[in-house]
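> have a look; sequence and predicted model below, questions after that.
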Amino acid sequence: MKMGEGVEWGLHCCLMLGWLQEKAPVPLHKLATWFDLPQEYLKKRLQPLVRAGILASMPGAKGGYLLARQPDRITLMDVVTALEGPLEAFRCAEIRQRGVSGEDARERFAVPCGIATAMSRAELAWRRELAAQTIADLMAHSPDAGSRIHHHFT
């Protein structure tokens, strides 16, 4: 599976906004400047996070972005799902059934094949791992980065 670059940008922005909670909202142009990105590009990456209730967007001259929930209430899976969608990475098309028809086919293929089962287990493990980690966990893992960001924005 390949995730889009927007997932990385989204997670980094959530981290930054977590470290800058007392300075929120953080203007889009400051986030874009920090990451050396065009504002419109970053805005498009953040909009799904706002729709998902992960970020809040405040309009106006003193507006910007902030976390809509506490960092310990935002999982990595929340961010990935908001940006990539809820679809499974592997979707079994039951190609083993091609060319087989009739009553025999229903009996032979009543149970999912081993490939579909293995892929499902792997995806479940991946999703559980991302759901078990929060933005707060990432913040705690990199306190020096938080200090640099906080210093830069003060």
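Received the coordinates, thanks.
> contacts, neighbours, all on C-alpha from now
Noted.
> for this protein, what spans make up the strands?
55-58, 64-67 (DSSP state E).
> ok, which of those strands comes nearest Ile95?
Taking C-alpha to C-alpha, strand 55-58 is the member of the strands of the chain nearest to Ile95, at 41.0 Å.
> structure B:
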Amino acid sequence: MKMSHAVEQSLVVLVMLALQKDDLPVKSYLLSDRLEVSESYLKKTMRKLVVAGIVQAIASKEGGFRLARPISKITLLDVYQAIEGIGSFIHSTQLADRIFLSQQSNKRIEDVQQALEVATNDVLTVFNEAEQDFKNRLQNYTIAKLLGHINVDGFDKIDWRQVHFTVN
């Protein structure tokens, strides 16, 4: 399984927004500068988070992005599915059928086909169970838990709109 960089970037953006002083919206160019990604790329990612109801886009002079719901209600699964989609990442191309069935004589093809079907079902079951375990773990981990590693009450909120960054 391969996850896009946008998932990690989204998590960082959500933490930034969670730590934003007074819940003020943060403009995309400030987020993209801090993440060192193009603004157009970040806007595409942010759009996915907006559609998923994770962040809210505020269209005004002082607008930008802010969290759409409490951090205790945003799970890693929400973020993963917003970016990667809700479908399964398990897909069989039936490669084994094409390779092994083409090599058999007509009288053996039924035996081979049956054995391939059982083996393919076994493998797909293992992968599907692993995918479900993965998604269950993501479902049980919230942004609040992630931020639990920081003493948020003792942590001064940051106004990302006022922070000036230097690129090394």
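Sure, I can see it. These numbers come from a predicted model, not from an experiment.
> hang on, the earlier thing: can the strands of structure 1 go into CSV with extra columns for mean neighbour count and distance to Ser101 of structure 1?
Formatted as CSV, those follow (neighbours: other C-alpha atoms under 10 Å; distance: least, C-alpha to C-alpha, whole Å):
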stretch, mean neighbour count, distance to Ser101 of structure 1
strand 55-58, 19, 50
strand 64-67, 23, 54
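> whichever helix in structure 1 runs longest corresponds to what range in structure 2?
Counting residues, the longest helix found in structure 1 (DSSP state H) is helix 114-131. Aligned by TM-score structural alignment, helix 114-131 of structure 1 falls on residues 122-139 of structure 2.
> list the buried ones in the matching stretch?
128, 131, 135, 138-139 (16 or more other C-alpha atoms under 10 Å).
> picking up where we left off before, what about the longest helix of structure 1, how far off from structure 2?
When structure 2 is superposed, helix 114-131 of structure 1 averages 0.7 Å from its matched positions, counting by mean C-alpha distance after the TM-score superposition for structure 1.
> contacts for that helix next, please.
Contact with helix 114-131 of structure 1 is made by 75-78, 88-92, as judged by C-alpha atoms under 8 Å, 6 or more residues apart in numbering.
> select only the buried ones of these in PyMOL?
Filtering the contacts of helix 114-131 of structure 1 down to the buried ones (16+ other C-alpha under 10 Å) takes a single PyMOL command:
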select buried, resi 75+76+77+78
